[in-house]
Each structure stands twice: as structure tokens, then as C-alpha cells.
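Student: 3D, please:
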Amino acid sequence: MNVIFFSAKPYDIHFFKDANKQHRHHLKFLEVPLNESTAVLAKEQDAVCVFVNDTVNAKVLQILTDAGVKIVALRCAGYNNVDLTAAQEKGIKVARVPAYSPYAVAEHTLALILTLNRKTHRAYNRVREGNFALSGLMGFDLHGRTVGLIGLGKIGLVTARILKGFGCKVLGYDITEIEEAEQIGVVLIDLDSLYRQADIISLHCPLTPQTYHLINDESIAKMKDGVMLINTSRGAIIDTKAVIKGLKTEKISYLGLDVYEEEGDLFFEDLSNKVIQDDVFMRLLSFNNVLITGHQAFFTTNALQSIAQISLQNITDLEQGKVLVNEVLP
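Tutor: As a prediction, this is how the structure comes out:
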């Protein structure tokens, strides 16, 4: 099949070309994102492959339909950027990569927790400048702390296992009953109780209408004073302005983000020579107890190999008339 990639980076090209030796599709890579202006570039393509910040709304889907596109292949797990109802109405299949490497995201979650706690990023910069003073670098033992996980899917469960290895008490909340969570020692609990009891709260749930701004003024008020908040899922689960208030009042003492609700105009690009216009994001960067990475939690060789293989397999399955096991429906 003819497959066009939007928002393609050099690493996408490398891993997808390698995986395609088995599938033998005709691949075309574009750096530009998919949106209402660029969708026309998919003319005469059978499939489009998109990432987290590409726009796949009803207007874009209509253009893709007119171009003859049969499938939107998401090279990610989330699908909040796709109008699934419109896709179904237009007969375009949507498939995702539901589990590429839960270890990649879970391990990055722990990297954020440990870095914020022991302030290794600040220590690194000090030592390079010849400053070996320890003042301001005090941390705490992770062992014995209570960590609350919101979302107990594959990533949440791997995160729980790692935290149990550190000797943490792990609380968990999910909208569905997760038997495996209890088997590994996670205490299932309601959200309000999790907010009240957790020293560290980590988000591992998808972005849905129900989870949009789940972390807001009201939920932050229920949290422990000095809580650590980590988000490696989707940016809009957090109301950023509410979190800034929490940082200013010191309700939140540590914030680790790999995602941001307005990241579409920022992440995955080199903006070092430009003035960033997002005042809210720049306010976040002004806090010395905030650590932000640019949506890199997924970024391991293992994950990228898996993403490429599963994305192309989804396209191959459609081509061969097989059941799309990773299809996303409204």
C-alpha cells in the first residue's frame, strides 16, 4: 500500500524503513504535521500514519476520504486527536499501537520522580561550575512513601511493580477492576482517598472527556501538602493554570511533566533560537521545583521498533482483509 507519514522525524524514517523490509509498503515521509492545510498531500495514498499532535478532525477526514485514504494508522497509543465518529461515517479505519513498550514510559516516570526528589539535574549543573555545596539538594527516601497511580493499564502496572521494588506503598485507581493490580500488591482505592493519602501522584490514564482536567483546583485541594505530581500520559489531564496556583501556594512541592496540554506548538521541534510565545508554559519553567521533558517517555529503541512493526502490521492487515485487532471505534 502507499503510506504517507506526517510529522516524520529522522528516527521515524529509520525505524519504519527497517520494519518495512518485511511488509514492502511504499512509504513517503513528510516533516509537516497533518492538519486541514496539509491533508491534500495525501492524494493517491492508501494510508496515512500520524502521531500525537497531528489533527485528524472531521474536515481533515473528509479531505483524506476524497484522496482515497482507507486507514489512519496511529503510531501511538492515544487517539484523542482523532474524530472517531467522523472516521467511521466516512469509512476510514483507525488503528493504533496499544502497547509498544510500557517499560519505556514507566521507567521515565521513575526518572522524573528520582530527579525531582534528589535534584540530580541541579546537582549536575552545580558540579560543572565547580559548586559542590549540598545546600538546597536535600531529598527523601522513596522507600516507605505512598504513591498513588491514576490508571492501571499496562504502563500503570509496570510502574507499580517498579515502585514496589523501591519499597513504596502503592495505591491505585482505575475505572475498571484490575485483578493483576491486587496480585502485585496495589491497594485499590477511590480517587478522593488517593488524593488525600498519596505523597506522590502519577497519571497513567488516557485523555477522555471524563479525564480532561482531572487534576484541577478541586482535586489539588484534596491532596497532601507538598505532594509530588507526575504526568507522562496526556497533557490536558492537568489544568495547567490550577497546577501553577498549587505550586505558588506550595501545595504542590514537585511537578514532573513529559506532556503539556498545549504542547502541539512546542514539542518535537528545536525552538532554541525563537521566543516562545506560550506564557503559561514559560511560567511553569520559572519554578525550580518543576521538571519538564518534551514528550520523550516513549523514546527508546525498543519502543520505536515495536511502534514501527505494529503500525505497519495494522496497515498490512487491512490490505490483506484480516481483522484489525488494534482498530479504534467510537
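Student: When you work out contacts or count neighbours from here on, use the C-alpha atoms and nothing else.
Tutor: Noted.
Student: Hmm, Ser7 and Val32 touching each other?
Tutor: Yes - Val32 is within contact range of Ser7, at 5.1 Å (criterion: C-alpha atoms under 8 Å).
Student: Tell me which stretches of the stretch 201-330 of the chain form strands.
Tutor: 227-231, 252-257, 290-292 (DSSP state E, counting those that start in this stretch).
Student: let me redo that: the stretch 51-200 of the chain
Tutor: 71-74, 93-95, 146-150, 169-173, 187-188, 200-203.
Student: contacting residues around the last one?
Tutor: Strand 200-203 is contacted from outside by 109, 145-151, 195, 227-233, using C-alpha atoms under 8 Å, 6 or more residues apart in numbering.
Student: Which of the residues you listed are buried, as a PyMOL select command?
Tutor: The following PyMOL line selects those of the contacts of strand 200-203 that are buried, judged by 16 or more other C-alpha atoms under 10 Å:
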select buried, resi 109+145+146+147+148+149+150+151+195+227+228+229+230+231+232+233
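Student: Among the contacts of strand 200-203, which pair sits farthest apart?
Tutor: The span of those, defined through C-alpha to C-alpha, is set by Arg145 and Ser233 at 22.1 Å.
Student: biggest helix in this protein, by residue count?
Tutor: If you go by DSSP state H, the chain has its longest helix at helix 301-319.
Student: Name the residues of it that are buried.
Tutor: The neighbour-count check on helix 301-319 (16+ other C-alpha under 10 Å) flags 303-316, 318 as buried.
Student: one more to put side by side:
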Amino acid sequence: MRIAMFSVQRYERVLLDEANLHHGHDLVSFDTLLGPETVSLAAGFPAVSVFVNDIVDANVLKHLAGGGTKLVATRSTGFNQIDLQAAGQLGVKVVRVTDYSPNSVAEFAVGLLLALNRKIPRAYNRTREGNFSLDGLMGFDLANRTVAVIGTGKIGRIFARIMAGFGCNLIGFDVHRSPEFEEIGGRYVDASGIEDADVISLHCPLTPDTYHLVNAQTLARTKKGALLINTSRGGLVDTEAAIEALKSGQLGGIAIDVYEQEAGLFFRDLSSTVIPDDVIQRLVSLPNVIVTGHQAFLTREALSTILETTLASISDFAAGRPLMNEIKP
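Tutor: Take a look at the predicted model:
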């Protein structure tokens, strides 16, 4: 099957070719985002593959369907970039990657926490300039600290297990309780329990209910000086409110791998341009902030699984087999 692959990065191409060896699809890769301006590139392709920052709204889906596209395969677990209602009305099926190495994201979240707490990026930059002073580099022991895990699915549980290994106290927030989370010592609390957390780590999907889950009101209830980690979805955090909390000292620091307006920024080299997004510019200027470019998933194991699962779903569609990873409206 001919597949238009959007948002394909250079690091994906070798693994993509490897995964396609036993599927034999005709892959046409574009490094550009799918959106209203680029949807014409997909004309004549029965299947389109997208990533997290592609725009697959009702307008784009209408053009895709008009051009003969019958399947949209997102190379991600999240699918908030796709209008599922519109896809259903147009007869376009949607599949996703329901499972890949959850260790990749969980381990990266731990890395962000350690780097933020112990000021590792600041220390690294100092020593490269010959400054070996320790002023301003003090962190705190994670042992016996309280870590709030927002979302105790696969990734959240692995993150919690690692934190338990550090000797942390675990509290969880989720509409579905996990016996595994409780078995490793976690306890579920209501919203007021956030006041006890020294560290807050987000591991939940972005839905209308979780949009700006972290906002001015929730930040006002957190323990003063708490650290916030987000490796899930940028829209979970009201970035403006987080900046104000950082300026007031209510938040002790924030480390994010996702950003609510990342679509025009991430996965691109903008080092020689003037970035017009004042919010991200203010955020990265603060000394107690770490921003990475949506790389938590980026391990060989995770990416190989993502690509293999995506191509396997397309092969099932081409053969008329049931779509195990279909997302229905």
C-alpha cells in the first residue's frame, strides 16, 4: 500500500526502512507537518501516517477523504490531534500505537527530575567555562520525599516503581485505581493530597477533562517549592500560570518535554531564527526550568515498536483484517 508519511525525522528513516522490510509498503516520506497547507501532498494515498504535532482536523480530513485516503495511522499513543468524529463521518479509519516501551518515557521523567533537582545542566555549563563554584546548586534528597503521580497507567506505574526505589512516598491521582501502584506502596488521594507533594509528575492523556489540569488554582494548592515534571502532553499545563508560580517561588522548578504550543517549534532547528513565541522564550530564560524537545519516547526499543506497530496496522487494513489498534469516535 502507498503511504504518505508525514513529520518523518532523519533519525526515523533507517528504522522505518528496517521495519518495512517484511511489510513491503510503498513509503513516501515528508519531513513537513500535515496541515491545511500540505494536505495536497497526500492526494492519491490510501493511507497517511502522522505524528503528534500534525493537524488532522475536520478540514484536513475532508481533503484527505476527497483525495482517496481511507486510513490515518498516528505513530503515537496520543490522538488528540485527530478529529475522530469527523473521521468517522467521512469513513476514514484511525489507528494508533497502543503500546510501546513505557520505560523510555518513565526513565526520561526520572532523568528530568534528577537534572532539575540537582541543577545538573547549570553545573555542566559552569564547569565548561572553568567555574567550579557550588553556589546555587543545592538540591534535596529524594528519599522520604512525597511524589505525586498524576496518571497511574503503564508509564506512571514504572515511574512510581523507580521513585519507590529512591525511597519516596508515593501518592496517586487517577480515575482508575491500579492494584500494582498500591502494591509498590502507592496510595490514592483526592485533590487536596497535592498539598503534600514535593514532586508532581504528569503521566495522563490530554482530554477535555485534563486540559490545563495544572493551572493557577491547582498550583496555589501545591507545596511551596515543589517540582513539576511533564513528559505527557503539553496541554496538561497552563504555561502562563506555571511561569507566574515560578516567579513567585510557589513552584521550585519545572522540567517539561512537552509544551502546549510545541507544534510550530519542536522537531525543528530554529537556532538561527527569532522565535516569536514569547511564552517559551520567557520559560527557558528562567534558571529553574528545563525544556527538552519531546524526546522522552526516543529510544531504539520504543521507536522500533512504534514503527512496526504502525506498519502492521496498515498491513491489516490492506488485507481486510480486523484493526486491533483502531480508535473509534
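Student: Now distance to Ala181 of structure 1 too, for the strands of the stretch 201-330 of structure 1, in JSON lines please.
Tutor: Listed next are those as JSON lines, based on distance: least, C-alpha to C-alpha, whole Å:
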{"stretch": "strand 227-231", "distance to Ala181 of structure 1": "20"}
{"stretch": "strand 252-257", "distance to Ala181 of structure 1": "24"}
{"stretch": "strand 290-292", "distance to Ala181 of structure 1": "28"}
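Student: nearest to Tyr173 of structure 1, of the ones you listed?
Tutor: Tyr173 of structure 1 sits nearest to strand 227-231 of all the strands of the stretch 201-330 of structure 1, at 15.0 Å, using C-alpha to C-alpha.
Student: picking up where we left off before, more neighbours: Val32 and Ser7 of structure 1, which one.
Tutor: Ser7 (18 against 13; other C-alpha atoms under 10 Å).
Student: Contacts only, for the more buried one.
Tutor: By C-alpha under 8 Å, 6+ apart, the contact set of Ser7 of structure 1 is Leu30, Glu31, Val32, Pro33, Leu34, Val50, Phe51, Asp54.
Student: cool, and Ser178 of structure 2?
Tutor: When contacts are counted by C-alpha under 8 Å, 6+ apart, Ser178 of structure 2 touches Thr152, Gly153.
Student: same deal with Phe132 of structure 2?
Tutor: Phe132 of structure 2 is in contact with Ala123, Arg126, counting by C-alpha under 8 Å, 6+ apart.
Student: Check Gly153 of structure 1 too.
Tutor: Applying C-alpha under 8 Å, 6+ apart, the residues contacting Gly153 of structure 1 are His204, Cys205.
Student: Distance of it relative to Glu179 of structure 1?
Tutor: 11 Å (C-alpha to C-alpha, to the nearest Å).
Student: Kindly report the same for Leu142 of structure 1.
Tutor: 26 Å.
Student: Who has more neighbours out of the two?
Tutor: More crowded of Leu142 of structure 1 and Glu179, by other C-alpha under 10 Å: Leu142, with 19 against 10.
Student: Trace the more buried one over to structure 2, please.
Tutor: Correspondence of Leu142 of structure 1 to structure 2, assessed by TM-score structural alignment: Leu142.
Student: unless I'm mixing things up, its match is touching Ala164, no?
Tutor: No - if you go by C-alpha under 8 Å, Leu142 of structure 2 and Ala164 don't touch, sitting 9.9 Å apart.
Student: thinking again about what came up before, so can I have JSON lines of the contacts of Ser7 of structure 1 showing secondary structure and distance to Leu64 of structure 1?
Tutor: Below are these laid out as JSON lines (DSSP: H, G, I helix; E, B strand; the rest coil; distance: C-alpha to C-alpha, whole Å):
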{"residue": "Leu30", "secondary structure": "coil", "distance to Leu64 of structure 1": "16"}
{"residue": "Glu31", "secondary structure": "coil", "distance to Leu64 of structure 1": "18"}
{"residue": "Val32", "secondary structure": "coil", "distance to Leu64 of structure 1": "16"}
{"residue": "Pro33", "secondary structure": "coil", "distance to Leu64 of structure 1": "14"}
{"residue": "Leu34", "secondary structure": "coil", "distance to Leu64 of structure 1": "10"}
{"residue": "Val50", "secondary structure": "strand", "distance to Leu64 of structure 1": "13"}
{"residue": "Phe51", "secondary structure": "coil", "distance to Leu64 of structure 1": "16"}
{"residue": "Asp54", "secondary structure": "coil", "distance to Leu64 of structure 1": "13"}
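Student: number of nearby residues for the counterpart of Tyr79 of structure 1 in structure 2?
Tutor: Aligning on TM-score structural alignment places Tyr79 of structure 1 opposite Phe79 in structure 2. For Phe79 of structure 2, the count of nearby residues is 24 (other C-alpha under 10 Å).
Student: In contact with Phe79 of structure 2: list those residues for me.
Tutor: Val52, Arg96.
Student: Next, give me the two most distant ones among the buried residues of helix 301-319 of structure 1.
Tutor: Ala303 and Leu318 (22.8 Å).
Student: can you give me the helices for the stretch 1-150 of structure 2?
Tutor: Ranges of helices within the stretch 1-150 of structure 2 are 10-20, 58-66, 84-90, 102-117, 120-128, based on DSSP state H, counting those that start in this stretch.
Student: Quick one: closest of the ones you listed to Leu236 of structure 2.
Tutor: Using C-alpha to C-alpha, the nearest of the helices of the stretch 1-150 of structure 2 to Leu236 of structure 2 is helix 102-117, at 15.4 Å.
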